[in-house]
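>>> missing the sequence, but the structure's below:
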């Protein structure tokens, strides 16, 4: 079966920076619903269109097409007292963007006494990314998956 709209694609991937440093890779395969459901980066989805089991892709994406440009205004310093729990570097939490009201995922990047630095940028923001993937399975999506807009079951979403 070829990858097309409304198919479930299972793949292994590796992501590198432009110098070839490994940034991320799958330990277990991931599955996503193909066809414009925003479950995977658009240029990766485009490259996978028409591929079949065993095929590989390599896509180089500028920051705008990958994880966005780095936005310095998303880095803030907060008082430790605003955090309800022990705070350590790497802690992730949801917060609101002061400018847009949008809910963002922030991570703690520094703890210095009573000051905590948080960053709402994706860790790979501002980077050119090389995405390499191999297709391990392709199947038709179920009616429930199509209604929900994501994959259920192994390597997908669980309710």
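Arrived safely, thanks for sending. The model shown is predicted, which means the values in this text are computed figures rather than measured ones.

>>> Every contact and neighbour count from this point should use C-alpha atoms.
Will do.

>>> how about the strands in this protein?
Secondary structure of the chain by DSSP state E: the strands cover 7-16, 22-25, 30-33, 56-61, 75-79, 92-96, 103-112, 115-119, 129-140.

>>> Nearest to residue 146 among these would be which one?
For these, distance to residue 146 was read as Cα to Cα. The smallest value, 8.0 Å, belongs to strand 30-33.

>>> buried ones in the closest one?
Judged by neighbour count using 16 or more other Cα atoms under 10 Å, the buried positions of strand 30-33 are 30-33.

>>> Over to stretch 55-72?
For stretch 55-72, a neighbour-count test (16+ other Cα under 10 Å) marks 56, 58-63, 65-70 as buried.

>>> which residues touch it?
Stretch 55-72 is touched from outside by 41-44, 47-48, 121-122, 124-135, with contacts defined as Cα atoms under 8 Å, 6 or more residues apart in numbering.

>>> can you pull the contacts of residue 126?
For residue 126, the contacting residues are 63-64, 67-70, by Cα under 8 Å, 6+ apart.

>>> dropping in the other structure now:
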């Protein structure tokens, strides 16, 4: 069975930057399971999976534009520390949810000085070309319940 929209895909992956530094991998843990065509993956990887099938292995280079997009300097802001009142142990590297003009967004604290905090709303992998090493473990039809819920269910069914 070939990968197409509304198929469940179970796969292992390793993702690296262009210098082949490992960023993340599922090979030493559980494979990734998702419904293809639902926007769960970055566009470039989803496109590369189209028409692959169980047992296929491949390596694909994905440009930043087809991954997490380019970095935008406007998403880096320095704001008063007072905006974070009530947050204990605020530190560089901490991820927070912030209310913006575009709705709620994840930001990462990248700097702290006196009464100012600098946050970055870019995805940590924005602006980075990626390389994926992929092994397709299984491809099957999604059940009607999985399609209705928008995610893959385990062997015991839905746990929510």
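Now that the structure is in, tell me what you want to look at. Owing to the predicted nature of the structure, the values given are computational and were not obtained by experimental measurement.

>>> What does the TM-score come to for these two?
In this superposition the chains share a TM-score of 0.86, using TM-score structural alignment, normalised by the length of the first structure; 154 aligned residues with a Cα RMSD of 1.9 Å.

>>> quick one on the thing from earlier: make TSV from the buried residues of strand 30-33 of the first structure and add distance to residue 17 of the first structure to it.
Rendered in TSV, the data for the buried residues of strand 30-33 of the first structure read as follows (distance: Cα to Cα, whole Å):
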residue	distance to residue 17 of the first structure
30	21
31	23
32	23
33	26
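
>>> so how far is residue 9 of the second structure from the residue lying farthest from the centre of the second structure?
Using Cα atoms, centre = their mean, the residue of the second structure lying farthest from its centre is residue 114. It sits 33.0 Å away. To residue 9 of the second structure, residue 114 of the second structure is 49 Å away according to Cα to Cα, to the nearest Å.

>>> repeat for residue 50 of the second structure
Separation of residue 50 of the second structure from residue 9 of the second structure (Cα to Cα): 11 Å.

>>> and for the two, which residues touch both?
With Cα under 8 Å, 6+ apart as the test, residue 50 of the second structure and residue 9 both reach residue 3.

>>> So between these two, which is more surrounded?
residue 9 (27 against 14; other Cα atoms under 10 Å).

>>> That one: what's it in contact with?
By Cα under 8 Å, 6+ apart, residue 9 of the second structure lies in contact with 3, 32-36, 136-140.

>>> do that again at 6 Å, thanks
Counting by Cα atoms under 6 Å, 6 or more residues apart in numbering, residue 9 of the second structure touches 33-34, 138-139.

>>> what does residue 112 of the second structure give?
Contacts for residue 112 of the second structure were tallied using Cα under 6 Å, 6+ apart; there are none.

>>> What's the match for it in the first structure?
With TM-score structural alignment as the matching criterion, the partner of residue 112 of the second structure in the first structure is residue 111.

>>> The residue nearest to residue 110 of the first structure when sequence neighbours are not counted: neighbouring residues, count only.
Once flanking residues are discounted, residue 110 of the first structure sits nearest to residue 117: 5.0 Å by Cα to Cα, 6 or more residues apart in numbering. Look at residue 117 of the first structure: counted by other Cα under 10 Å, it has 18 neighbours.

>>> and the end-to-end length of stretch 133-153 of the first structure?
The first residue of stretch 133-153 of the first structure is 21 Å away from its last residue (Cα to Cα).

>>> And it, what's buried?
133-138, 140-141, 145-146, 149-152.

>>> Repeat that for stretch 6-19 of the second structure.
Within stretch 6-19 of the second structure, the residues that count as buried by 16+ other Cα under 10 Å are 6-17.
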